[in-house]
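>>> quick check, what structure comes out for this input:
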Amino acid sequence: MRSSNPISATQQFILPAAGLLPGLALTGALACAAIELGRNPWLQAHGIGALTVAIALGMLVGNTVYGRFAAASAQGVAFSKQNLLRLGVVLYGLRLSFRDIAQVGFGGVLIDATVVCSTLALAWFAGTRLFGLDRKTVLLIGVGSSFCGAAAVMATEPVVRGRPEQVTVAVSTVVVFGTLAIFLYPLLYPWLAITPHAYGLFAGSTIHEVAQVVAAGNAVGSDAGNTAVIAKMVRVMMLAPFLVALSAGMSRVRGNTGPSRITMPWFAFGFIAVAGLNSLALLPKPAIAIATDIDNAMLAMAMAALGLTTHFSAIRQAGLKPLALAGLLFAWLIAGGLAINACIDALF
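Predicted structure coming up:
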């Protein structure tokens, strides 16, 4: 029988898509503003990138005027925070290639792996035993300190299903201590008695954000800066297998009466696939530049959406314990990270 409403199928597609527009327009506007502000020389010099600015703008709007049009924008904001985030993480793989590993050698990879594993272990023990924090907050803070800052926190959120305030607390700790590292690491360099290459490995294996690594590395010199970025990219690459393992673990913790069903973070595999494609050097550089700009925009929109759905009251309720945990991890990244670098460098 012919449908009495021949345009119903079209409406079923258009109406949900139209519902996304207000929220996408809002997060897109905030992302554009954040990207533009992120080009400010002072912010760049201090390692404050567009993602950090985007979440700050989102929180500003979210805690002031957003309530007036939250109902109309909610669908698009949720889409930005979830779907655009996953796409952004996949395209993040265009920033590195498997050949980057060869430039730091096996020793550099081992340094990164040891720093990541030890930091995650310390975060879990101290966060749950010493500070009594909930496991999701501990994981998000630990991941942000161990891998690649805010981007790692945002990539982990869909796996652990963290609340907006938990994610924002974790991102805030990255901003606070990562920014401190920009100034502290160059001041420490003359006292460390190490080469610029060794300093680059140290900075890249222990500082939170990519932008912060760039700032702290190049403050010592271009050689140190290049090595620092490569070491950092190897840490970024380790995020994908961690997310797969975390997803399997979270599935078992949540419990199933039947066979264990793993909620697979397919965007993590996409991240690896894109990094592998980039390793083949088949894509023209202009295309990679455009894709990277699109990736920056999507990640900024996800950050803005997170800020919009975060309330200061919830952050205040978190208290000082998350900051204390992040401070402990920061101290470990400096002292423990330096020791790990020295020991492995002596072996290789």
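>>> can we go C-alpha only for contacts and neighbour counts from here?
Will do.
>>> for stretch 258-269, measure first residue to last.
26 Å (Cα to Cα, to the nearest Å).
>>> second chain to compare with the first, below:
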Amino acid sequence: MATVPATPSLAPTRDTRGRLNGILFVALFAVAVTQLAALPAFANLGISPLIVGIVAGALYTNGLRQGVPESWAAGINFSARGLLRIAVALFGLRVSLQEIAEVGWAGLTVSLAVVSSTLLIGLWVGMRLFKLDRDTALLTAAGSAICGAAAVLAFESALRSQPHKSAMAVGSVVLFGTLSMLLYPLLVNTGWVPLDTLGVGLFFGGTLHEVAQVVGAASNVSSEATHVATIVKMTRVMLLVPVLLVVGLWISRARQPGLAPGKGKIAVPWFAFGFVALVVVNSLQVLPASVVSGVNQLDTFALTMAMTALGMETRFSQIRQAGPRALATGAILNLWLVFGGLAITLGVQRLLA
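Below you'll find the model as predicted:
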């Protein structure tokens, strides 16, 4: 009897189509989010599309979604993981070594002191005081210490943590970063915090969470302060890579339940090296300004897609379990950024500026 050839399986084709549909769905959602974030109600508060994206994605998945095909999940997951790594690497084109050199040792010292102290305090407060799990405490601390939602995304990708933990950390960044953005200019303009232009730049750039929040707050003081604050903020962003490497080394040496010593969860992320490489490229100024601007806009959209996808994977029931403790951790970190950051700024100015 002749053997009938087996019919080729269509599963791979369907899987590929489902993945592409999921990515397209996230992209279209991110387009709507970008338009929404451009409205004055959000733009005037310095709320970036990244923040709007994770909130909108979470609201959709928890209340408005009638059911996304299961085959789309792979595309949504790719947007929240694979695309995220590419976007974080491209973030390096926003930083140059020349800009960092402009603020000298004062800006670098403030950034190092704020980032290291905030991470240590955040881990201690989150894990010891409020009994948060390591990932939630670390994500909250990283968002406060380095560059807000972008840092949360970078650490989430490296830790491979659950989406709701990133959502809690981003929520802390949104709430306390926005409050500080409104408070800082008031403190300076009313004389409560007597700082000169350099001091304002060091303080704002060294302690506010998001880049947009730094620009929004400093622009209410002066254009000179905005310039310095933005450069100091970019110095903090540059510290994302060494912090990821140090944290990765720490976790890899720690004993975790069910794992042998030295078998930590986090690995050295390749996108960190991509970030550094693009900082060097940007510093060499080999790319036309129009190309850099276009890539930065594309990168913002990719980050918005990643945030939106993370929101879609988030469940409010998971957030409620640790929400108050995560917010309390964020509140204590914000107090440290205000008062501890001001003390660091004044001390560095006295010693180095």
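>>> and the TM-score between them?
The TM-score (TM-score structural alignment, normalised by the length of structure 1) is 0.93; 343 aligned residues with a Cα RMSD of 2.0 Å.
>>> stretch 314-333 of structure 2: how far from the chain's middle?
17 Å (Cα atoms, centre = their mean, to the nearest Å).
>>> mind listing what's buried along it?
Using 16 or more other Cα atoms under 10 Å as the burial criterion, the residues of stretch 314-333 of structure 2 that qualify are 314-316, 319, 322-323, 325-331, 333.
>>> from W192 of structure 2, how far out is S9 of structure 2?
Distance from S9 of structure 2 to W192 of structure 2, by Cα to Cα: 71 Å.
>>> where's the residue most central in space within structure 2, which helix or strand?
Central residue of structure 2 (Cα atoms, centre = their mean): A150, 1.9 Å from the mean position. Per DSSP states H and E: A150 of structure 2 is located in helix 149-159.
>>> pull out the buried positions in the helix or strand hosting G249 of structure 1.
Here G249 of structure 1, judged by DSSP H and E, is contained in helix 239-254. Of all the residues in helix 239-254 of structure 1, those buried under the rule 16+ other Cα under 10 Å are 239-240, 243-244, 246-248, 251.
>>> who's in contact with L110 of structure 1?
Neighbouring residues of L110 of structure 1 by Cα atoms under 8 Å, 6 or more residues apart in numbering: I344.
>>> can you tell me the SS state at it?
State at L110 of structure 1, reduced to three classes by DSSP: H, G, I helix; E, B strand; the rest coil: helix.
>>> try G162 of structure 1
Quick answer, by three-state DSSP: G162 of structure 1 is coil.
>>> ok so, going back, pull the most distant pair out of the buried residues of stretch 314-333 of structure 2.
Using Cα to Cα, those span at most 24.9 Å, a distance reached by R315 and L333.
>>> re the thing from before, now do the helix or strand following the helix holding A150 of structure 2 and helix 149-159, the angle between them.
Beyond helix 149-159 of structure 2 on the C-terminal side, the first helix or strand identified by DSSP H and E is helix 163-189. Here the directions of helix 163-189 of structure 2 and helix 149-159 differ by 150 degrees (axes from the mean of the first three to the mean of the last three Cα atoms, to 10 degrees).
>>> got the buried residues for helix 163-189 of structure 2?
By 16+ other Cα under 10 Å, the buried positions in helix 163-189 of structure 2 come out as 163-174, 176-178, 180-182, 184-186, 188.
>>> for it, which helices and strands make contact with it?
Other helices and strands packing on helix 163-189 of structure 2, by 3 or more Cα pairs under 8 Å, 6 or more residues apart in numbering; DSSP states H and E, are helix 49-59, helix 134-142, helix 149-159, helix 211-218, helix 289-312, helix 316-335.
>>> which of those sits most buried?
helix 134-142 (a mean of 27; mean count of other Cα atoms under 10 Å).
>>> what distance separates it from the centre of its chain?
12 Å.
>>> which strands and helices sit next to it?
Packed next to helix 134-142 of structure 2, using 3+ Cα pairs under 8 Å, 6+ apart, are helix 104-123, helix 149-159, helix 163-189, helix 316-335.
>>> same thing but at 10 Å, please
Helix 134-142 of structure 2 is packed against helix 104-123, helix 149-159, helix 163-189, helix 240-253, helix 316-335, with contacts defined by 3 or more Cα pairs under 10 Å, 6 or more residues apart in numbering; DSSP states H and E.
>>> of all those, which lies closest to L198 of structure 2?
Minimum separation from L198 of structure 2 across these (Cα to Cα) falls at helix 104-123, 9.4 Å.
>>> what about that closest one, how far off from structure 1?
The superposed helix 104-123 of structure 2 is, by mean Cα distance after the TM-score superposition for structure 1, a mean 0.7 Å from where its aligned residues fall in structure 1.
>>> now find how far off-centre that helix is within its chain.
Distance, centroid of helix 104-123 of structure 2 to centroid of chain: 17 Å (Cα atoms, centre = their mean).
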